[in-house]
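**Student:** Okay, structure incoming, though there's no sequence with it:
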């Protein structure tokens, strides 16, 4: 099976590729990668990809599609896995016109637009009481009364779009807020949200042609290179737990049903919802990604191979059970990750033994 994986300079596409190569025997995988950056390490990962290509950015659609179409045609690509958000948006536009170069699991264009705009998503879900209290504001705003009428310090501030915690920080007073806006000149729209001190959780849902097929949950505990980000969040988990929490699935499904209905769209695609808990342990959705995230390989190592599930659905595998399943993990199963390292899964008590020795 010949698969195109885009954005291989990022950890998520490489994690998806590793999930197939290391943990799936469904097919003999031939993986082809693309990236827009000639320095992207994934372009040169021969143990993962049969061949990789430098392509034009999706910001230049004509050149981008010329490159993609040529690769699909010349390499006889069966299916594509599109992971950078900008490319997901571009493929969802093309999908709406029924003109994809090869099959791929892509969400509806309007759904993707809503979820990329975190303030719009929050607005649509506000009455369900499953998102934190939030206020959107522009970087040129000088009067912050509208924020302070709704929120009290400390609160969380971040960009309304983008990944890896772009523009994120816990601010404790007005001076910190103003300074943070000034040192993030590339962010036009911010969102202030109530500060949630509890666990940082994730829920993955795979939808196929109107139905929820697979789900799994995890906890992010700490991040790779967390010291380089004032918020401590880099979007790349270094230590996490594979957990079994059906409530997260219920809340994510409820949120996505609202958005699918609002957009008049079929429930279809792969989504990762991020949660933070309040001081009482109640989880709130902070964002929903329209793609896999970087520790997809850790799920696969724990028995929840969403990459294989995706490919079997695309391949119309008659042996694949499309009945809903929430993956359940062994108790106390954790994962450790680092840059350029293969993730390690172990029991948390084994980690504690190391700490005590």
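**Tutor:** On my side now, so go ahead. Small disclaimer: the values here were computed from a predicted structure and weren't measured.

**Student:** For the rest of this, base every contact and every neighbour count on C-alpha atoms.
**Tutor:** Noted.

**Student:** How far off centre is the longest helix anywhere in the chain?
**Tutor:** Longest helix in the chain, counting residues (DSSP state H): helix 246-263. In terms of C-alpha atoms, centre = their mean, to the nearest Å, the centre of helix 246-263 is found 16 Å from the chain centre.

**Student:** try this one next to it:
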């Protein structure tokens, strides 16, 4: 069996590969990757049996190059992972087994601005507005939100906490916008001090097949980011929470309704709890999160479920939609280290030790 994973040099793709190598169904497959190869670690880590360098989806040569690889390798399925590539395949699919959300859903979800405009007044999102550079430095412009407020890059497909910052006053807000010269579109939102969640969902033709909730607790190299958020989680846990689940599914349903879409494929709804503990949607990702292999470590292999569904084998999935996670589970990630899942975590006291 031969499987292609796109965006292969990125952390998310390498975690999908790790998950599939944990799968009894796919561990012996030949894994082919392709990527623009700007992340050199992914090029030389030798994770894939073969790794192709390809142009970006906006390059006129993209389709010709991808078609030639597909004709040469003849894969049994393709797992399309980067958001811009998911959007491309949703609009202009290739004749090979794969699944992506519907094109119109992707077009709306990938844009924070479009998503927030749709959900405005629903109670599902933090109160948010766009902010231009000109307005931020105009003394006559009255900010529609009170401090503290959250500011971030509002461009489509952004990740890793790009442009994110908690501004406590106008001086900090202006300073942040001034130093982030590469960002044209900012969004300001009410600051939500509560939990930070990701709801990972797999759908097939409108049916929810699998769902898992993760809470992000700490971030890798958090001290180097002013916001404390780098986009790569170092410590987290898996939850079972009906409120968070329903907020996420309600959001997906609303986007499907307005785009006349039948949900299909993998999406991740990111959420942040407000001061009252109400989970508010911050974005919908049409891609995997970087810590996805930890689900496989916990016994919930989303990458395996995704691939089976793409190959028309969803009948092989176990019937439960959610896994019930132990209350004290914890997972840890670090630079240059294999992620670790702990089923039952307890704090160490002075003098305690752990052994192999």
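**Tutor:** On my side now, so go ahead. All figures in this text were calculated on a predicted structure; none of them were measured in a lab.

**Student:** Kindly provide the TM-score of these chains.
**Tutor:** Here the TM-score for the pair of chains, by TM-score structural alignment, normalised by the length of the second structure, is 0.92; 348 aligned residues with a C-alpha RMSD of 1.9 Å.

**Student:** if we can go back for a sec, okay, the longest helix of the first structure sits on what stretch of the second structure?
**Tutor:** Using TM-score structural alignment, helix 246-263 of the first structure corresponds to residues 242-259 of the second structure.

**Student:** what about that stretch, how far off from the first structure?
**Tutor:** Averaged over the aligned pairs, stretch 242-259 of the second structure sits 1.0 Å from the first structure after superposition, using mean C-alpha distance after the TM-score superposition for the first structure.

**Student:** Can you list the residue ranges for helices in the stretch 251-356 of the second structure?
**Tutor:** 293-297, 302-310 (DSSP state H, counting those that start in this stretch).

**Student:** Dump those helices to a markdown table, plus mean neighbour count.
**Tutor:** What follows is these, written out as a markdown table (neighbours: other C-alpha atoms under 10 Å):
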| stretch | mean neighbour count |
| --- | --- |
| helix 293-297 | 23 |
| helix 302-310 | 23 |
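
**Student:** out of the ones you listed, nearest to residue 3 of the second structure?
**Tutor:** Minimum separation from residue 3 of the second structure across the helices of the stretch 251-356 of the second structure (C-alpha to C-alpha) falls at helix 302-310, 9.0 Å.

**Student:** The closest one packs against which elements?
**Tutor:** Other elements packing on helix 302-310 of the second structure under the criterion 3 or more C-alpha pairs under 8 Å, 6 or more residues apart in numbering; DSSP states H and E are helix 11-22, strand 77-79, strand 196-204, helix 293-297.

**Student:** mind checking which of the ones you listed is nearest residue 267 of the second structure?
**Tutor:** Comparing these by C-alpha to C-alpha, strand 196-204 comes nearest, at 5.5 Å.

**Student:** The helix or strand following the closest one aligns to what range in the first structure?
**Tutor:** Next along the chain after strand 196-204 of the second structure, taking DSSP states H and E as the criterion, comes strand 207-219. Mapping strand 207-219 of the second structure onto the first structure (TM-score structural alignment) gives residues 211-223.

**Student:** Which of the residues in that stretch are classified as buried?
**Tutor:** Using 16 or more other C-alpha atoms under 10 Å as the test for burial, stretch 211-223 of the first structure gives 212, 213, 214, 215, 216, 217, 218, 219, 220, 222, 223.

**Student:** that older thread, so for residue 203 of the second structure, which of the helices of the stretch 251-356 of the second structure sits nearest?
**Tutor:** Nearest of these to residue 203 of the second structure, taken as C-alpha to C-alpha: helix 302-310 at 8.9 Å.
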